[in-house]
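Novice: please find the sequence and the predicted model below.
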Amino acid sequence: MSGQQPHRGSASQVFQPLAGDDPATIAGYRLAAKLGAGGMGKVYLSYTPGGRPVAIKVIRPEFGEDPEFRRRFAQEVQSAQRVQGLFTAPVIDADTNGAQPWLATAYVPGPSLADAVVAHGALPVEAVLLLIAGMAEALHVIHGAGIVHRDLKPSNVLLAADGPRVIDFGIAYAADATSLTGSGVTIGTPSFMAPEQAAGRRVTPATDIFALGQVAAYAATGSPAFGEGTSHGVLYRIVHEEPDLTGVPERLMDLVSRCLAKDAEARPSVAEVIALCQTANAETVLRRPEDWLPSPVAADITVRAAAPAPAQTPPPPTAAPAVAPPVAYSPTTPAAPSTPPPGFGPPVTPPPGQTPHAPHTPYPVQHQAAPTQPAQAAQPYQPVPPSQAHASGPYPGAYPAQAAQTHPGHLSPQGPAATPPPAKRRGGRVAAIAIAVALVVGVAGGGTAYFLQKDDAKSSQGSESPKGGSTPKGDSTPKQAGSSPSEEEGGTDTGTDPAASAKPDPEPIEYPGINLTSGYNLTLGDDGLKPQDGDGGGDQLVYYSTGGHLDAAGTDGTLVRLDPGQVGSLAVCRAETRFTDSIYVNKLSKGRQVCITTGSGHVALLTYQGQSPEDSPSTYMTVDVTVWRNAAG
C-alpha cells in the first residue's frame, strides 16, 4: 500500500509548495512539499529522523469519518506491512486511529507509468517485458499477504532506475465499503477494471491479472485496450466486447491476450505471466540492465531524485531523551504509540472533554533483516499460497532471477564476474611515441643532421637489395616549417574544392544470425564475416565468456552501447562519442545495439539477439552485424 503519485515535469512541478490548507506536520513528521492529490487524499514528502525521504498519504476526512473504512483500513495496513517485495514501496509507518488516518511509505524517485507514456510515448518491447515481469513479482508478494490490489493502473506503477514499483495496494478494498461509494465516488479506474469487477461480482487475484494485461497494452501502445470515454461506455466494452489490440507488438500479443480473457479461470497465474515474459524475450532469465528505460524517461527519474530539504530543521532538544530498548518488528501488531522525539512535532493537546490520544512516534520500529540464504540452483517459479505466506520478511518462493547464475555471461546474485577484460596490444603506438621522443631529443642537442643521416643509413641497410641498390620506404628529408603540401611535392596549389572530392557513404553489408563463440572474433574487414579462432590484432571484435564481455581488439578500436529504444545507423555511430573498449554482455538485452569503430576506419552496428541455451555444449552469443567499410571518416 502506498500513496505516492508525483506529478510529471520539472522539480518545481513535482515538489509543490505547501498551501494554506496543508498541515505543517503529520504526527511529528515535518512536511517538506506536496507530491500530489487524488480521490483518497493528499500525498506529501517528508523525512525520517535519519534523513530518508518518505511519502505520506493523508486520507480524506470523509473516509476517516466512516467506521467501516477505518476497520478495513487498519486491516489493510497490517497486511501491507507483511509485503516486502523488491517491486513494491514498503509501508514503514501509519496511524489508523487518529483524527485523520495516514500512512507513510518509502519515497520512490521516478515518474508513474501514466506520466511517462503521456510525456514520452509508448515504451520499447524490452522495457515492457521487464515492466510486466517486475509487476508480476510485486503481485506475487501482494497476493501472498492476502491482498487483492483492485486498482492496478498506470498511475499506481512508478518507474524507478532499478525497476517498477507497485503502490496503493489495498486502499481500494478499504474504500469499497464506505457510504461514499454510493454518492459519486468511484473506487477503481474504469479503463483498467476486470469484467467481474465492473459487474459487481467477486474479486480474486485473477482480477489483478486482467488489469496487468491492460497495463501491458497501455505501455506498449499508449492507449487503453478498451478505449476511453464515459465510464459506463468503457465498462460495457470491458464486460461485453473484445479489446482493441491494434498496435500491440507481436512479441507481446500472447501475453496480453491471455491476461485479458473474460473468464477469470482462463487467465494465467503470476508464474505463467513471468514465463510468458521470458518466452517473449527469447531468454531463459530476464536480465534487467541498469538503463532499462529510454533516456527521456530516465531523465525524469533524475528530476525526482533531487528531493528538496525540509523548510526548517527541528530545534535541538533541551534535554537528552531517554533511550528505549529496540522493539522487535511485528507486522501483525501495530507499534505502541509513544511521545515523539523533541523537535519532530508539537505536543498533541486534546480538545476539552475528549480522551487524550497518545502522540505517534515517526519511524518507531526496527525491521529485522531477512536471514541470508545460501545460493540455490535455478528452479521453476512457484508462487506461495496465501495460507503459507510468512508473517514477516521475504516469502519463501524463489524467482528465477534470484537463483544462482552459473551460466557464462550472466549476472550472478553478487554482480558480474570479477575477471577484468584482457589488456589490449598497444605495441605499435608505443614504438611510434618512442621514435618521436628520440627525434625531439636529437634536435634539442644540435645533432639533427647526424642523427637523421645515421637513421637513414640504417634504413638503407635494412632495405638494401642483393645487387647493392637501395629503395627507401619513405623520404627522410625534414620538411621546412610553413611549406605547403604542393610545395613539398614540387607542384602548385590547385585550390581543389573539398566538397567536390567528398566520397559517398559506403553501402551497408548485413550479416544476420552470427553465432559468435566464446574466444572467437569477427574481423570486420573480411568480405565473408564469420567467427575465427584467436584474438589477434586488427579490426576484430572478440567475445570472452570468462568475464562475459565484448572487446574491441586492435589499436584504436572503440565500442558504444546505444540507449534502449535508440535506433542505430551509420550517422548515429559516427556521432556517438561515449567510447569504451569493452562491454559486459549482462548489460545487453535482446535487440540492444552496439556501435563499433575500428582503427582502420570500418564502422559496424551489432544487434544483440541472445545467449546460448544452458544445455548447449558451447557458449556463444547470437548477433546481427551491419558493416560500413572505410566509413569512419
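Specialist: Good, I have the coordinates.

Novice: going forward, measure contacts between C-alpha atoms and count neighbours the same way
Specialist: OK.

Novice: residue 8 belongs to a strand?
Specialist: No: Residue 8 is assigned coil when assessed by DSSP: H, G, I helix; E, B strand; the rest coil, not a strand.

Novice: dropping in the other structure now:
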Amino acid sequence: MSGAPRGGSGGTVFQPLEEGDPRSVAGYRLSARLGAGGMGAVYLSYTPGGRPVAIKVIRPDFAEDAEFRRRFAQEVRAAQRVQGLYTAPVIDADTDARRPWLATAYVPGPSLADAVRSHGPLPVDTVLLLVAGIAEALQVIHGAGIVHRDLKPANVLLAADGPRVIDFGIARAADATSLTGSGVTIGTPSFMAPEQAAGREVTAATDIFALGQVAAYAATGSPAFGEGTSHGVLYRIVHEEPDLTGLPDRLRELVTRCLDKDPAARPSVTDLLALCQGASDQTALRRPDEWLPGAVAADITTRTAAPAPAAATTPPPPATPPTVVPSSAPAAPAAPVAAPHAPHPPTAPATPSAPPQGFGPPVPPPPQQHVHAPTPAPMAAPMAVHAPTPPPVPAPAPAPARKSSSRTVLFAVVAAVLAFAVAGGVTAFFLLQDDDATKRTQARDTSAQGGDTGTGDGAAAGNETPKAADSAKPSGPATPPKAPEPVTYKAIDLPSGYEVSLADDPVKPKDNSTGYDLSYSLGLSSNDGGRLVLLRNGQDPSLETCTTETRFATYISQDMLTKGSRLCLQSGAGDVALITIQGFPPESDPSDYITLDLTVWRGALDVEQAS
C-alpha cells in the first residue's frame, strides 16, 4: 500500500476519485486515490482523530474467490501482529466485507521505484541505510511468520526518518487461487527469487534474494537481471548470473551474497546488518536527519497528508434541489437548508489554506450562526419579495455582486426556492423542469435523424450536437450520429516495438511506422491524440461504452493486463477499437509480443471530438 500513485512522482500524487470508486469504506470517507495495482486500488482517508491512513480495497474478482478470502483473512491477522519501525502497520481491516479491505498508516514519501525513476541511482551511504532498514523490517515480518513474497522497489517507501516496507504477505493470499490460472501473476518477475520463479518452496531466504535485487536497483538504477518479457527475466534469474555493472565496490559483497541461487547460502537478516555495518564508513550505522538526497527529500513535501489542489474537473454540487416540505411556519426550513450543504466537498474553502474541494479529513458543518448572522431573519425577506409574484424566480441570481462567498450565494438561492415554493411556485418549478426535459428530448430526436438506430438514452445523453443543429447548444463528449459497421481482426501478434494503425485494412503490425494508433512495449501505448481506457469487469464491450468512457490513459502497463482484459482505443483520427487481450508468449518462445483481437469502428467519432 503506497503513499504515492503508480504513475510516479511525475504524475498527480493525490488523484481525484474516479466514477467507479467508492466514496467511503466502513465509515472511512475517501479523500483521494493514491494508486492501483494487481490486487486492488489504494485510497487516502483519515481516522476520526484526523490521522491519515491508506486504505486498500481488493479487486472484485479476488473478492469472489473463497480461497482468496480465507488466505487474505489469515495474512491480515498475521500482518496486524507486525509492529516495526520500518513497516507501515495494519491498523484496521474487514476481510468479510463484500469488497475486503485493510487500512495501514499513511507514509508521506515516494516509493523507491519513483525516486530512482525520477532522480537516478542513490548514493552508497543512502543505499546502506536503506538496506539496513529493510533488513530490520524483514526481521519483524519473518518473526510474525510471514514471508513478504513481493519485496520490490514499489513496495518500499522513502520517509524522512527511514524506509517503510509495505504490502507484506498480501501476495500469498492470491497464490494458488482459481485466478492464478487466468493470467494473474503473483509477485513481480524482475524481483523474484529462483525458487519462486520455478514454483518451489518460498521461505524467508526468498525475501533476502529480493532485497539483493532491490539494493542493486537502488545503486545502479537497473534490475540486476535486466528488463524485458516476464519469461525472459525469469529464465535469467533461474539460470544466469546477475549483471552488476556499475555497482559500487562497497556494495558488491552484500549484493552478491544475497543473490546466491542457493537459498541456504544467502545471508540471514543478522548477517545482512553486519554486512551493512562493515561497508559503512562510520563506526556505527547512524541515520542522519537528512539521509536522502535533496531532490528525493523534496518529493516528500508533495506527499504530505494534505492533498494537492483539486483538479479543474472537480464535479459541481448536485443539481437536484433540496426537498421542499410545505409548512405554514416560514422559519421552520432554516435548519434543513444549511445541513445538506455543509458536508458537501464541492463547497468552496473558507480560507486559502483550507483543504481543496473533495479532499482532507472530515470537517464538521460550520455553526449555524455564521450562515444566518448577516440577517437575523433571513427567510422573511425573500418571502416578502417573492410570495405575491411567482414568475420572477430568477431574481436571486444577480445577488452575488461583490465578494459574497459561495456558501452565502448558495444559501440565498435555496432560500429563494423555498420562498417560491411557499408562495405556490412549486407547480411552476415542475413545469420548468418538464420544459427542460422536453428540450432534451427534442435534442436527442434531432441527433438521431442522422440514422443512428442503435443508441439508447444512456448514449444519447452524451451525444455531441450535430453540425446541422442549433450552434448555440453546448457540445460535449458524444457518440456519433450514425454507428459505423464493426470490422474484426483476430489473433494479431503485436511484437515489442511494433505499431498498428486502425486506418489500415487489414490491420497488421508495422515496424517504426508513423501515425500509428497502438504500440506495444511492456504495455500498450496510444499515439497521435489517441486515448486508451481499460474496461472494468462486467462493462459492456460495445461502441457505446468505448465512446462514452472518459477514464483516459495514453499508456497501460503489461502488469495490469491479463488474458481476457478488454481496452477501448479512441484514435486521433476518429476511429474506435475494442482490444481484447488473448495472451502473451509461452516461456519456450524467445519472442516478445502480445496477442490481441481488434474490433474497429472506423469514423465513429468526429475528428474534433477525438482530438
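Specialist: Noted; the coordinates are in hand. Just so you know, these numbers come straight off a predicted model, no measurement behind them.

Novice: TM-score of the superposed pair?
Specialist: Superposed pair, TM-score by TM-score structural alignment, normalised by the length of the second structure: 0.51. Supporting alignment: 317 aligned residues with a CA RMSD of 1.8 Å.

Novice: past the helix or strand encompassing residue 433 of the second structure, which element shows up next along the chain?
Specialist: Secondary structure assignment for residue 433 of the second structure, by DSSP states H and E: helix 426-448. Sequence order places helix 457-460 as the next helix or strand after helix 426-448 of the second structure, per DSSP H and E.

Novice: flag every buried residue along that following helix.
Specialist: Buried residues in helix 457-460 of the second structure, defined by neighbour count with 16 or more other CA atoms under 10 Å: 459-460.

Novice: which neighbouring elements make contact with that helix?
Specialist: Packing partners of helix 457-460 of the second structure (3 or more CA pairs under 8 Å, 6 or more residues apart in numbering; DSSP states H and E): none among the helices and strands.

Novice: where does residue 407 of the second structure sit: helix, strand or coil?
Specialist: helix.

Novice: map it onto the first structure.
Specialist: Using TM-score structural alignment, residue 407 of the second structure has no partner in the first structure.

Novice: from residue 381 of the second structure, how far out is residue 407 of the second structure?
Specialist: 18 Å (CA to CA, to the nearest Å).

Novice: kindly name the residues of the first structure that line up with the helix holding residue 433 of the second structure.
Specialist: Going by TM-score structural alignment, helix 426-448 of the second structure sits over no part of the first structure.

Novice: report the buried residues of that helix.
Specialist: Those would be 426, 429, 443-444, 446-448, for helix 426-448 of the second structure by 16+ other CA under 10 Å.

Novice: neighbour count: residue 407 and residue 381 of the second structure, which is higher?
Specialist: residue 407 (16 against 13; other CA atoms under 10 Å).

Novice: separation between that one and residue 360 of the second structure?
Specialist: With CA to CA as the criterion, residue 407 of the second structure and residue 360 of the second structure are 19 Å apart.

Novice: how far away is residue 582 of the second structure from residue 234 of the second structure?
Specialist: When residue 582 of the second structure is compared with residue 234 of the second structure (using CA to CA), they lie 21 Å apart.

Novice: the more surrounded of the two?
Specialist: Using other CA under 10 Å as the criterion, residue 582 of the second structure and residue 234 rank with residue 234 on top: 24 against 18.

Novice: tell me the contacts of the more buried one?
Specialist: Neighbour list for residue 234 of the second structure: 189-190, 192, 194, 197 [criterion: CA atoms under 8 Å, 6 or more residues apart in numbering].

Novice: in strands, which of those fall?
Specialist: The strands, defined by DSSP state E, take in nothing from the contacts of residue 234 of the second structure.

Novice: just put these in CSV and tack on neighbour count.
Specialist: Shown next, in CSV, are the contacts of residue 234 of the second structure (neighbours: other CA atoms under 10 Å):
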residue, neighbour count
189, 23
190, 23
192, 26
194, 23
197, 20
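
Novice: in helices, which of the residues you listed fall?
Specialist: 194, 197 (DSSP state H).

Novice: ok, of the contacts of residue 234 of the second structure, which one's closest to residue 136 of the second structure?
Specialist: Taking CA to CA as the measure, residue 136 of the second structure lies nearest residue 192 of the contacts of residue 234 of the second structure, at 20.0 Å.

Novice: OK, contacts around the closest one?
Specialist: 149-150, 206, 209-210, 234, 237.

Novice: if we use 10 Å, what do you get?
Specialist: Residue 192 of the second structure makes contact with 149-152, 186, 198, 206-207, 209-211, 213, 233-234, 237-238, according to CA atoms under 10 Å, 6 or more residues apart in numbering.

Novice: so in the first structure, which helix runs the longest?
Specialist: The first structure, longest helix under DSSP H: helix 125-144.

Novice: tell me who's in contact with residue 311 of the first structure.
Specialist: By CA under 10 Å, 6+ apart, the residues touching residue 311 of the first structure are 17, 24, 30-33.
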